[in-house]
Structures are given as C-alpha cells and as structure tokens.
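> return a 3D structure for these sequence lines:
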Amino acid sequence: MNSEKELSGKTVLLMAIAAGVIVANLNYIQPIEGLIAASFQVSKATVGVVAMLTQLGYAFGLLLIVPLGDIFNRYHLIQVMSALSIIALLVAFWAPTVTIFGIASLLIGITSVAPQIIIPYAASLAPALHQGKVLGNVLSGLLTGILLSRSVSGLLGSVMRWQYVYLIAAAAGIILLLILHRYLPRDLRAQQDLRYGRVLGSLPRLLRQEKYLQGAAINGFCLFGVSNVLWSTLAFYLADQYHFGSNVAGLLGLLGITGVLFASVIGRLVDRYSPRITIGLGITFSAVAFLIFASLGHFFIGLMVGIVLLDLGTQFGQVSNQAIVQSLNREASSRNNSIFMFSYFLGGALGTWFSTLAWSHFGWTGVCSVAALFLVIAVLGHFILREPKQLRSMQ
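Coordinates of the predicted model:
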C-alpha cells in the first residue's frame, strides 16, 4: 500500500470526523446526569455509577475488541463496531428503567471503540516522519467529538427530553456508517495468521516488554482520570454553586476548543522535540487547572480558565502518549493501542466513580482531592517510567 497516496488530507479529515462522532457517545451522559437522576427518581451517586459503566465498558471493549485490528480487516471491523454502537444508542433511548439504561450505557461503551481502531490504522498509513502530525489531526477530531458531545447534550437536555440525545446520536451514527462504507480506505494488509486467544494472551507480555508502553499507560490513566473528575461532577457543582442547568454545563464544554486548536501543533512538537517534554506540560497544565478549581472555583471566570487549562493538558498527554504507542512495533499496533487505551479509560472510569462519591460526601473539596491523588501518581510515573527523549530512533 502506498501510504502517501492512501492517506490524503480528505482521508485524514474523514478519520478525524469518524473518531469524533463515535467517541461522542461516551460523553453525552455527563451534562445531563441531573436530568437522568430526576427522570428515574434515583440519586446522583446512582447516575454516577451509570456514567462509570460507560467508561468501564469502553475500557473492556478496548481490551477485548480493539486487538482484533491486528487479526481482521480494519475497514470491515470499524463498520461492524459502528453498527453495534448505533443499536446500543437506540436501547438507551428506549430504556424504561435505570437498570436497562445502565446496561445500555455499558453496551455503548463496549461498542464505541472504532476510534481506537482508526488511530493505529491512520498511523500505519502515515509516513513515519509525519506520524505525529497525522495523529494530532485525528485526535483533534476525537477531542472535538468529546467537547461538542457535552455541549450538544447539555443544550438538547434543556429543551427536550434527555432521551432524544441518544436518538439523535444514533441518527448521526447511521449517516457516518454510510459515509465510511463508501470512502474509508480499504485495508490491504496481508492477513495475519493469529488466533484471538493468542492475541489476548500476548497483551500482558507486550506490556512487560515495552517500558515506554508502561509509562504511556500510567500517564494516560492519570490524565484522563483527572479530566473525568471534573466533567463527571461539573453539572452538580454548577447547580449547587450557581443554580445553573445542563445547558451551561454543555456550553462550558466548548472551552475545550483550545485543545482542538493546539492538537496538530502538539503533534509537530512531538515530532520535533520530545514526548517527555510535552507529557510534562500536560501534567503541569492539569495540575494548575485544579489548583484554580480549588482556590477560585467559586468564581465563574476561575472555572472557565481552569477548564481551558485542563483540556489543554489532556490533549498534550493524549497526543504525546499516542505518538509513543504508535511508534512501537507496528505488527502489534492495535494491541499496543488496546493496552494504552484500556488503561486510559480505566482511569476515566475510576475518576468518574471516585469523584461522584467524593461529591456526595465531601463536596467540591473532595472532588479536587481526588484529582490531586491522580496527579501525584502521574508525577511519580513520569519520573520512574521515563518516556523516550526522541521518537525517530524508535521508528
């Protein structure tokens, strides 16, 4: 396959849009948690568990499904998983009880893993010296999907029943599936002689062998955990502190546009300098964000500045870690990505769970304390499991 021919600008844009539309499924719940709790007449902590199930389902989908990208045709696998996620979204729209909605949320997480098949696919098509730039562009789409999903969900939840958020998401998924079927590049790799059980069994060995993968997994776990600490409790804090509804929680998600605008720049910085530097910046931005939340969160401007810094820190970590992971053995690129993203969303799930518990018992101070714990682990991992100084020597 001629990678430069296949990976045109239009192809990268399509992959970025696909990643954004599908990953959005994971975040629709965050601004409307209060509405869901009122609708099902359950506690906010219960809805926090449901939100955690979405992240946890995604983590296990990454662990059990994404490695199939090293076995099967990725063109077909991306479409199959997209179709299954549409079905899960329709179940969430229909769900008559919180139990069924929780099951649907788990299934949404498990089936919405296509972006993590798209990312190593894009990396495999990209020329080596431009891999960071390509990944930055695709991850820009991913982050755009995350922030727009929060905004769309919050705004729709303020003008219609929250269930319609999931119906509209399913409709968007159907349109995307038709476009992918027509325009996504075919996977022309030679079929690998691998068995599913053997592929899954190789994951612990890959993690033991790849020191840089270990460092990326720990850093991703912490930085996405910190991000979810905020976004899982922001709607509660806005209602308690300012008496704002889901629409404001959604609009605040638009502040993450800063991370989107910087994604390709971050990718070029990784190509030119060092992922160790950019990961350190990600930790620093996230830490400063929560210092602002803890000390100035009762001022609305403080919340806004902190959200910008937090999303920027998350994006620095995501692009840098993906550049590291995709620079490793390309024959195992889907498995390496599976290990990294499993850790990433496991951190997100635990960040969601612990922060909602902390909010229920200790309020905003407890939420900021949970973030501080994740950040301490990130700093220790950054200095103990050092990231590579340069990627080119690894390619």
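> CA only for contacts and neighbour counts going forward, please
Fine.
> and Leu255, how close does it get to Leu261?
Counting by C-alpha to C-alpha, to the nearest Å, the gap from Leu255 to Leu261 is 11 Å.
> this one next, for a side-by-side:
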Amino acid sequence: MKPNHPILSTGVVLLFAVACGLAVGNVYYAQPLLDAMAEAFAMNPATIGIVVTLTQVGYGVGLLLLVPLGDLLNRRRLIVTQTLLSALALLMIALASNSTWLLIGMTLTGLLAVVTQVLVAYAATLAIPAQRGRVVGVVTSGIVVGILLARTVAGGMADLAGWRSIYLLSAGLTLVMALLLFRVLPKHEAAQPASSYGALLGSVFTLFKEEPVLRQRAVLALLTFASAMVLWTPLVLPLSAPPLSLSHTQIGLFGLAGAAGALAAARAGHLADRGLGQWSSGLSLLLMLVSWLPIALTQSSLWALLLGVITLDLGLQAVHVTSQSMIYSVRPEAQSRLTAGYMLFYSIGSALGSIGSTAMYAWAGWLGVCLLGAGINAVAFIYWWRTLATKAQPLEAVSH
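Next up is the predicted model:
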C-alpha cells in the first residue's frame, strides 16, 4: 500500500516542522546557559562545553540505534513514545541536584531528540516526489529555527526564572506535542519489510558503501555543523564578559538573527528539485566561510556579529536542506536509515565543534575561535569542489 499523499496537507507539514523544532530545541537550550550551569554546579568554564558535547553524543547514539527503527516499526507509535520519554528526560535536567544528574539528563535528551529525524524521513516518505524537496525544506527549517530560537527562549527564561525554568516549560510543551502527534499522524501505513534489528543497523553502513552521494553529503554535514557549533557554543562567553556584559536575554536574541537566515534558506529544497543542488551548495559554503570575517569583529561591533550570524546560518541551512533532498532521492525505501547515516556525521561534527570551541576560547580567545571556524569552513568548501571535479572527470573522458 502506498502512502496516502493527500494526508500530508500544509497543516500537517507545519505540525511536523513545529514538532521537530520543539524536539531539537531541547538539545540547544543549554548553549546560552553554560555560564549559569557552570556556576550552579561549580564546573570549570573551560570544560563546560562537555554539557553540549554529551548531548550531541547522545544524539549520535540515537541516530544509529533509534532512527533506523523508522524503517522497521510503526512510525506513529515510535514518534509518540520517543516524545513522551523526552518529557521525562527534560524533567531530569530541571530537577538535577548535581552535575552527574545534569549530564545524564542531557545525554538522554540528546538520545531521544532524534525523533526529529524520524519525522523528517516520514515526511519525505509521505510527500510525492515532485514536492519532496519543498516538504523537506519546510520541515528542516523547523529544525534549524528550533535550534536558533531555543537560544533566545532559554536566555529570556533564565533571566526571568532561572536556567531550570526552560526545561520545565519544554517538558510541558513536549507532552502536549505527543498528544497532537498521536491524534494527527496516520494510524495506518504501508507494511514495513521484514528484517531483524541487527540487519537493519548493518544496512546503514551498507548504504554508505553503495551510495556516493550519502558519503559526500555526510562529510559536508560533519564539517558545516562543526563550524556552526564553533560559533554558537562559546558565543555566550565573550558576550557575557566585560566590556559587553550582555544578559542571557540579550545573548539569546542573536538566535532570532540566525532564525531569519535559516528561514531565508528554506527555498534551497526547490533548487535541489530543479537539479541545482550542487551549485547552491557551493555558494552556501562560500557564504559560511565569508561570514567569519564580521564574526571576528564581535567584541568591537555587535552589528558585525549580527551580519555574520545571519550569513552563517543562511549558508548552513541551505547546505543542509539541499543535502537531505539529494539523499532522499536515491533510496525511497530506506529514508530512515539514510537519515541516520547522514545525521550521525552531523552529530559527530556538532560534538567536536562544541568541545573544541570552548577549549580554543580558553587557549586563544575569540580570534582563535573564529580562525578555527573559518578553517573548518575552508576545508568544507575545498572538499565540495574536489567532489565536483571528481564527477566531472568521466564526462571529460567521454568528450575526448
């Protein structure tokens, strides 16, 4: 039985996007709160990035162990169950009495937040091929906007009611979202192919072996999200310190600027549908590289930081949407496993960027952070160019 495509109405697509944004936001609330958490639990500011890193490690484990289940189990039950468990993990963070419970809660929150990727793959499955890029673009925009607005909301809530308040609020909203998804998601879906869980996990690595586009786009995900975390994870440190001394609310407002850039990139899916994914990727990677110039001026000009944030997140989102649209076109029957493989590299990149950036800030200050981010983006652009050149070689050989 084929998916009932009309069920993927505009309203349902938007619900997917909001659910994804809420779930992935749980992973990123901590970024503008790292200084408050370090103070609350007497953690060293130079190593406080471990909070974000463990969350990304949990996310990576979830991508490998949980997301492939979308190709094996009923996705409605899988999504609702993960959402309910996420609410419990958020309560663990909110009620943490010491750093051990905080880190456990963060790891579990990351593990369960991969429900976003089950939702993205499900939306791609339900969409007709001609609209798949647009649907993926809208849903993925929900993810990126959720990541960025998480910082804004977390900063405001911390100033109003302490850093724990955002996790209590999110636990309540997550419960509401579980109910909505239970009521809206299709009760019946196409029968999943019979397969063991072990074989399912092994097939993720088989896809890497068989699909060059998955390998190439996974490497780009690792590099681009590593550079994004190099910006966002330590950003609270220079902004909260003299001479800027911004509040959590003010720091969180920079997430709004990033959200604007992310929304502007939502049309990247349309370009991928038209066969222009490679060139939109190159332009986006170049934007990310250039964005580090104004970002480096943060301590002398917040307007420069604003411009850099918008540009970097525009490029990041455009590459991400394009990559997912290209990947989902190669194996329609393996959407969840393709997502797991691709996003696993995203998670590794995010974890490395988070822990590396706070260590770099402690060692070389904000300029060192900017050089690290720009260096990663330069490697990403060179890699993209080399993969493009590799594809062109067979065509040149034929022409001769």
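> TM between them?
TM-score of the superposed chains, computed with TM-score structural alignment, normalised by the length of the first structure, equals 0.95; 389 aligned residues with a C-alpha RMSD of 1.6 Å.
> Leu255 and Leu261 of the first structure: which is more packed in?
Taking neighbours as other C-alpha atoms under 10 Å, Leu255 of the first structure and Leu261 compare with Leu255 leading, 22 against 15.
> the more buried one matches what in the second structure?
Using TM-score structural alignment, the partner of Leu255 of the first structure in the second structure is Ala257.
> what of Phe285 of the first structure?
Using TM-score structural alignment, Phe285 of the first structure pairs with Leu287 in the second structure.
> which residues does that match contact?
311-312, 314-315 (C-alpha atoms under 8 Å, 6 or more residues apart in numbering).
> please identify the buried residues of stretch 71-80 of the second structure?
Neighbour-count burial for stretch 71-80 of the second structure flags 71-72, 74-76, 78-80 (criterion: 16 or more other C-alpha atoms under 10 Å).
> residues contacting that stretch, please?
Against stretch 71-80 of the second structure from outside (C-alpha under 8 Å, 6+ apart): 69-70, 115, 118-119, 122, 178-179, 181-182, 185-187, 189, 192-195, 197, 200, 333-337.
> do the same with stretch 267-274 of the second structure
Here stretch 267-274 of the second structure has contacts from 130-134, 136-137, 277-278, 280, 318-319, 321-322, 325-326, using C-alpha under 8 Å, 6+ apart.
> ok, back up a step: just the element for the match of Phe285 of the first structure, please.
In the assignment (DSSP states H and E), Leu287 of the second structure maps to helix 277-295.
> helices or strands next to the longest helix along the second structure in the packing?
When the second structure is parsed with DSSP state H, its longest helix is helix 335-399. Contacts defined by 3 or more C-alpha pairs under 8 Å, 6 or more residues apart in numbering; DSSP states H and E place helix 335-399 of the second structure against helix 50-65, helix 115-126, helix 197-210, helix 212-232, helix 277-295, helix 302-328.
> packing partners for the shortest one?
Counting contacts by 3+ C-alpha pairs under 8 Å, 6+ apart, helix 115-126 of the second structure is packed against helix 10-28, helix 75-94, helix 132-161, helix 335-399.
> looking at these, which is nearest to Pro243 of the second structure?
Nearest to Pro243 of the second structure among those is helix 335-399 (13.6 Å), distances taken as C-alpha to C-alpha.
> how close does Leu7 of the first structure sit to Leu180 of the first structure?
In terms of C-alpha to C-alpha, Leu7 of the first structure sits 15 Å off from Leu180 of the first structure.
> just give me the neighbour total for Leu91 of the second structure.
19.
> so it makes contact with Leu168?
Yes: contact status for Leu91 of the second structure versus Leu168: in contact at 6.2 Å, counting by C-alpha atoms under 8 Å.
> returning to that earlier point: reformat the helices and strands packed on helix 335-399 of the second structure as TSV; add distance to Val18 of the second structure.
Shown next, in TSV, are those (distance: least, C-alpha to C-alpha, whole Å):
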stretch	distance to Val18 of the second structure
helix 50-65	19
helix 115-126	10
helix 197-210	27
helix 212-232	21
helix 277-295	25
helix 302-328	16
